[in-house]
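S.K.: Here's my sequence, what's the structure:
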Amino acid sequence: MNLILEEISKQNRVVFKKFFENHYKDLVIYANSYLFDKDASEDIVQEVFIYIWENADKLKIKSSLKGYLFTMVRNRCYNFLKSIKITDRYEFLDFNINLITEHVFDSTSEEDKKIVYHQILKIVDTLPDRMQQVVKLKFLHNYKYKEIAQELGISVNTVKTQLRRAKLKITDMVTVILVLLQTRQ
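M.R.: The predicted model follows:
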């Protein structure tokens, strides 16, 4: 059994605190790359640590403990996204993009927020032309899906697909930018 887990299963608070401090920030950044919601990301990561604290003696980890943590966070993010999509299937995307551009991280300096915002605009400029048009109409001009579809002569489903694909591309790039900003501090 992993020595850290062994100590945590003995309720060793010092080891658990150090374990938490070593991984919390990176896991929140990772969760936020899926959710674009700092509070939800922090909640999910805290839930993972609570689960580890309460179940350390039952866990059978075959890979690394760090890898296990990231997998748990990823799976909980997916579950969270699934639960959101049930009640808010497509508006969740709007919510995520707006969070990126307006709220990046509460702890991020104003200068870093400006950097991220400008990087997002640069990323949008690198998207394929049609996708770029859809993203700009939606988030810079606040068009509704139907209005975008009419403006560009495409279906509403195409608009939604283009926005989903754009979100994935933007998410990947913003995650890299945020990690670089965090390591710079």
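S.K.: C-alpha only now, for contacts and for neighbours.
M.R.: Noted.
S.K.: Looking at the protein, which helix is longest?
M.R.: Across the chain, the longest stretch assigned as helix under DSSP state H is helix 156-184.
S.K.: And that helix, what's buried?
M.R.: When burial is assessed from 16 or more other CA atoms under 10 Å, helix 156-184 yields the following buried residues: 156, 159-160, 162-164, 166-167, 170-171, 174-175, 177-178.
S.K.: The nearest residue to residue 175 once chain neighbours are set aside: helix or strand, and which one exactly?
M.R.: In space, residue 175 comes closest to residue 33 once its chain neighbours are excluded; the distance is 5.6 Å by CA to CA, 6 or more residues apart in numbering. Under the criterion DSSP states H and E, the helix or strand holding residue 33 is helix 13-35.
S.K.: Figure out how far that helix is from the centre of its chain.
M.R.: Between the centre of helix 13-35 and the centre of its chain there are 14 Å (CA atoms, centre = their mean, to the nearest Å).
S.K.: Return the list of helices and strands in contact with whatever helix or strand comes next after that helix.
M.R.: Counting by DSSP H and E, the next helix or strand C-terminal to helix 13-35 is helix 38-55. Secondary structure elements in contact with helix 38-55, counted by 3 or more CA pairs under 8 Å, 6 or more residues apart in numbering; DSSP states H and E, are helix 3-9, helix 13-35, helix 65-87.
S.K.: Let's see this one next, to set against the first:
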Amino acid sequence: MTEKEFRTYFRDLYPQLAQYATRLLGALDVEDVLQGTFLELWNRRDDISTAAHVRAFTYRTVYTQSLNVLKHRAVVNRYSAAVVDMENKTAALLSPDACDVAFNMACKELSNKLTNAIEQLPPKSKEAFTLSYLHDMKNKDIAQEMGISVRTVDAHIYNALRTLRTKLKLTDLNTD
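M.R.: Here you go, the predicted model:
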């Protein structure tokens, strides 16, 4: 194949091959595929003798190179999806909400505030509250142990809870 014949093939086949490649690939990468096709045709110009052979060779080359482009796109998309997934998982692990250390610190801080607030309760309310909530005793058993009536135990626990709520709300307002 001479250079003149090559130019003729290029001029005649390029629009048809461009349309074919566009149907296979969309608008992206068509120019690259066609450039590669005609470069391959030029490199094999001595092996190709007839016009029918040139036409079949160029269509087959466009098809093969288009498949390679599509495979490459699939690899890139899978890689991109894997990277995004990995970044999302990393962000989730580093999130303050998912962080055990931050959660444990918050729990410890709350526990310290609650302990301090309980320590500041009047002695009888403190004892009734502690026996009820920390030792899981029933009010009847607490009344027997403290030597007071069940209604008095109820009043001590009620006062303790009201005091704790007030103190813990004030503590939360001071930390924010």
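S.K.: Give me the TM-score for this pair.
M.R.: The TM-score (TM-score structural alignment, normalised by the length of structure 2) is 0.40; 79 aligned residues with a CA RMSD of 2.5 Å.
S.K.: In terms of distance to residue 47 of structure 1, which of the buried residues of helix 156-184 of structure 1 ranks first?
M.R.: Proximity of the buried residues of helix 156-184 of structure 1 to residue 47 of structure 1, judged by CA to CA, is greatest for residue 175, which lies at 21.9 Å.
S.K.: Helices of structure 2, start to end?
M.R.: Listed in chain order, the helices found in structure 2 under DSSP H are 3-25, 30-43, 51-94, 100-119, 123-129, 139-146, 150-175.
S.K.: Quick one: those as JSON lines, columns for mean neighbour count too.
M.R.: JSON lines is the format used below for these (neighbours: other CA atoms under 10 Å):
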{"stretch": "helix 3-25", "mean neighbour count": "15"}
{"stretch": "helix 30-43", "mean neighbour count": "17"}
{"stretch": "helix 51-94", "mean neighbour count": "14"}
{"stretch": "helix 100-119", "mean neighbour count": "13"}
{"stretch": "helix 123-129", "mean neighbour count": "20"}
{"stretch": "helix 139-146", "mean neighbour count": "15"}
{"stretch": "helix 150-175", "mean neighbour count": "15"}
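S.K.: coming back round to it: for the residue nearest to residue 175 of structure 1, what are its contacts?
M.R.: By CA atoms under 8 Å, 6 or more residues apart in numbering, residue 33 of structure 1 lies in contact with 171-172, 174-175.
S.K.: Swap in 10 Å and give it another go.
M.R.: Shown in contact with residue 33 of structure 1 (CA atoms under 10 Å, 6 or more residues apart in numbering): 27, 41, 74, 77, 100, 168, 170-176, 178.
S.K.: now swap in residue 38 of structure 2 and tell me
M.R.: The neighbours of residue 38 of structure 2, taking CA under 10 Å, 6+ apart as the test, are 6, 9-10, 13-14, 44, 58, 61-62.
S.K.: and the gap between the closest residue to residue 54 of structure 1 other than its chain neighbours and residue 16 of structure 1?
M.R.: Among residues not flanking residue 54 of structure 1 along the chain, residue 9 sits closest, at 7.8 Å (CA to CA, 6+ apart). Between residue 9 of structure 1 and residue 16 of structure 1 the distance is 10 Å, computed by CA to CA, to the nearest Å.
S.K.: shared neighbours of these two, anything?
M.R.: Between them, residue 9 of structure 1 and residue 16 have 52-53 as joint contacts when contacts are counted by CA under 10 Å, 6+ apart.
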